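K.L.:
Provide a 3D model corresponding to the input given below.
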Amino acid sequence: MAGRTYYAPTGGLPPQTDLITDRAVFTEAYAVIPRREFSDIVASYLPFWDKTRCWVIARPLSGFAETFSQYVMEVQPGGGSDQPEPDADAEGVLFVVEGEITVTVDGAAHRLTPGGYAFLPPASGWTLRNDSTAAARFHWVRKAYEYVEGIDVPDPIFANENDIAPTPMPDTDGKWATTRFVDPSDLRHDMHVTIVTFKPGGIIPFPETHVMEHGLYVLEGQAVYRLNQDWVEVQAGDYMWLRAFCPQACYSGGPGDFRYLLYKDVNRHAKLGGF
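P.N.:
Have a look, this model is predicted:
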């Protein structure tokens, strides 16, 4: 499968001549963060990360999305961290959109290039470095792992989407497909990060309404996306954040594929009280 090109933010600041009008919106059911919002003034720095900044695009927020956080990381040459994850109960997924990184787990080094995916179980003691000569940019999804007695914690996974054949959705003539890095029936996993692809003209033909929370980062293309009762235009570099039960659908207008990185929480009982 041919390699893909993904949209990666580079920061900066919109010029004074730009219009203020924008597609950015935050509602009780969803948020849209357009790509021009990834400016220098909203970047953050993290403890124990060298030559690194990030954009925090999702975080647990009472009454909204509550299960995960998501960052877009930018690591300069020679940068990285020997203690990247401060929470021993946090699992993580990395997905590289530009450059290359080396992730080390249990003494084994894994080089990830664009399309590269890593699942990092809790307390895995992973480290990360950019040993290349160019900046690396990647997504980092973090979630508190939900342990279940009698079910093992998942093993680390390293893969690249270019080596995985997408799974077409039934009765869509291949216009809607999902690239999966984890077997959906593997109950060790309590979250999935996948890539969803729509060919031009492909649609979600009904308003999906479900318990899973979503984070959707548009990797390529453009579409009109239904969020709750609204239809919103989105393009490569935009981010959407959906709380549980927010209706969603989409229409891919082309001219190329519309593709996004998707987070959802799965495979666990709903918590009953005691929050």
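
K.L.:
CA atoms for contacts and neighbours, from now on please.
P.N.:
Will do.

K.L.:
isn't residue 236 right next to residue 222, touching?
P.N.:
Yes. The pair residue 236 / residue 222 is scored as a contact, 6.3 Å apart, by C-alpha atoms under 8 Å.

K.L.:
Now the second one, please; I'll put the structures next to each other:
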Amino acid sequence: MSSSRYYAPTGGHPPQTDLLTDRAVFTESYAVLPKGTMRDIVTSFLPFWDDTRLWILARPMTGFAETFSQYIMEVQPGGGSDRPETDPAAEGVLFVVEGGFTLTIGGQTHDLGEGGYAYLPAGMDWTLRNRTGAVARFHWIRKAYEAVEGLDRPDPLVLNEADIAPSVMPGTNGAWATTRFVDPNDLRHDMHVTIVTFQPGGVIPFLETHVMEHGLYVLEGKAAYRLNRDWVEVEAGDFMWLRGFCPQACYAGGPGPFRYLLYKDVNRHAAFLGR
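P.N.:
The predicted structure is shown next:
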């Protein structure tokens, strides 16, 4: 655990004396990957990335969640890529949880630190280099962009959470709020990545049941989360992966805020299989 307000995994392995018992679960409608599952043995590497490893938290799976992949990237000082994305149809979002890096998009250079967010349109040329003296860790969420005739493609965005005022859910007296990096009314976007914050005692007071798929990475705090038929306890560093229509709710008991990075697919017709 770093000194950042956001949790980032560091790998390693537990000792032989530890008990096997943990909270990992995979069901027909959701999965929970506790922070303790993100060990050295389950890291991977990517073509054209130097001094970089990653944890793959989610990938499209037929019959489960099919729209997105989500990685936690770990880039050593001097590492990065001049050819990071090999799929020209993939759009991406980066969110920095520890350290920082230099991101170049279409020839324009940006320095991103903790809380930094970048939207990378499909087909856009970009590069990433860690020119700092510390390890950089960040989420990379990828999706095949669903273009619509008559709608322009979204522009690249580089923002920071600290500069965005959260939108408070009506009727909650500030207990439930969402930090939005993209205007929800901008229909060029077919996915949203936001940060949801619950103050101690805050709740989702009904079972949300909807078509959108979710990736939820807990950045800070702990809570009891309802997933389909089960209540599960989650804490900073845990990842929840939900297929469409999985009922969900939340109770954030404290003692501090409960915050998570949230992916969902939005703003497109339901596709017909085989067409």
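
K.L.:
TM-score of the superposition?
P.N.:
The TM-score (TM-score structural alignment, normalised by the length of the first structure) is 0.98; 273 aligned residues with a C-alpha RMSD of 1.0 Å.

K.L.:
ok, back up a step: so for residue 236 and residue 222 of the first structure, which sits in the more crowded spot?
P.N.:
Neighbour count, other C-alpha atoms under 10 Å: between residue 236 of the first structure and residue 222, residue 222 has more, with 25 against 20.

K.L.:
What does that one correspond to in the second structure?
P.N.:
Under the alignment defined by TM-score structural alignment, residue 222 of the first structure is paired with residue 222 of the second structure.

K.L.:
Now for that match: which residues touch it?
P.N.:
For residue 222 of the second structure, the residues meeting the contact criterion (C-alpha atoms under 8 Å, 6 or more residues apart in numbering) are 233-236, 252-254, 257-258.

K.L.:
measure the closest residue to it other than its chain neighbours to residue 23 of the second structure for me?
P.N.:
Taking C-alpha to C-alpha, 6 or more residues apart in numbering, and ignoring the residues beside it in sequence, residue 222 of the second structure has residue 235 as its nearest neighbour in space, at 4.0 Å. As for residue 235 of the second structure, its distance to residue 23 of the second structure is 11 Å (criterion: C-alpha to C-alpha, to the nearest Å).

K.L.:
How about residue 113 of the second structure?
P.N.:
The spacing between residue 113 of the second structure and residue 23 of the second structure, counted by C-alpha to C-alpha, is 31 Å.

K.L.:
Those two - which one has more neighbours?
P.N.:
With other C-alpha under 10 Å as the criterion, residue 113 of the second structure and residue 23 differ in neighbour count, and residue 113 comes out ahead with 19 against 15.

K.L.:
Please name the spatially closest residue to the more buried one (chain neighbours excluded).
P.N.:
Setting aside the residues directly before and after it, residue 113 of the second structure is nearest to residue 100 in space (C-alpha to C-alpha, 6+ apart), at 4.2 Å.

K.L.:
what's near enough to touch the one you found?
P.N.:
When the contact criterion is C-alpha under 8 Å, 6+ apart, the partners of residue 100 of the second structure are 111-114, 130, 132, 134-137.

K.L.:
And the helix or strand hosting residue 102 of the second structure, what does it pack against?
P.N.:
Using DSSP states H and E, residue 102 of the second structure sits within strand 101-105. In this structure, strand 101-105 of the second structure makes packing contacts with strand 108-112, strand 126-129, judged by 3 or more C-alpha pairs under 8 Å, 6 or more residues apart in numbering; DSSP states H and E.
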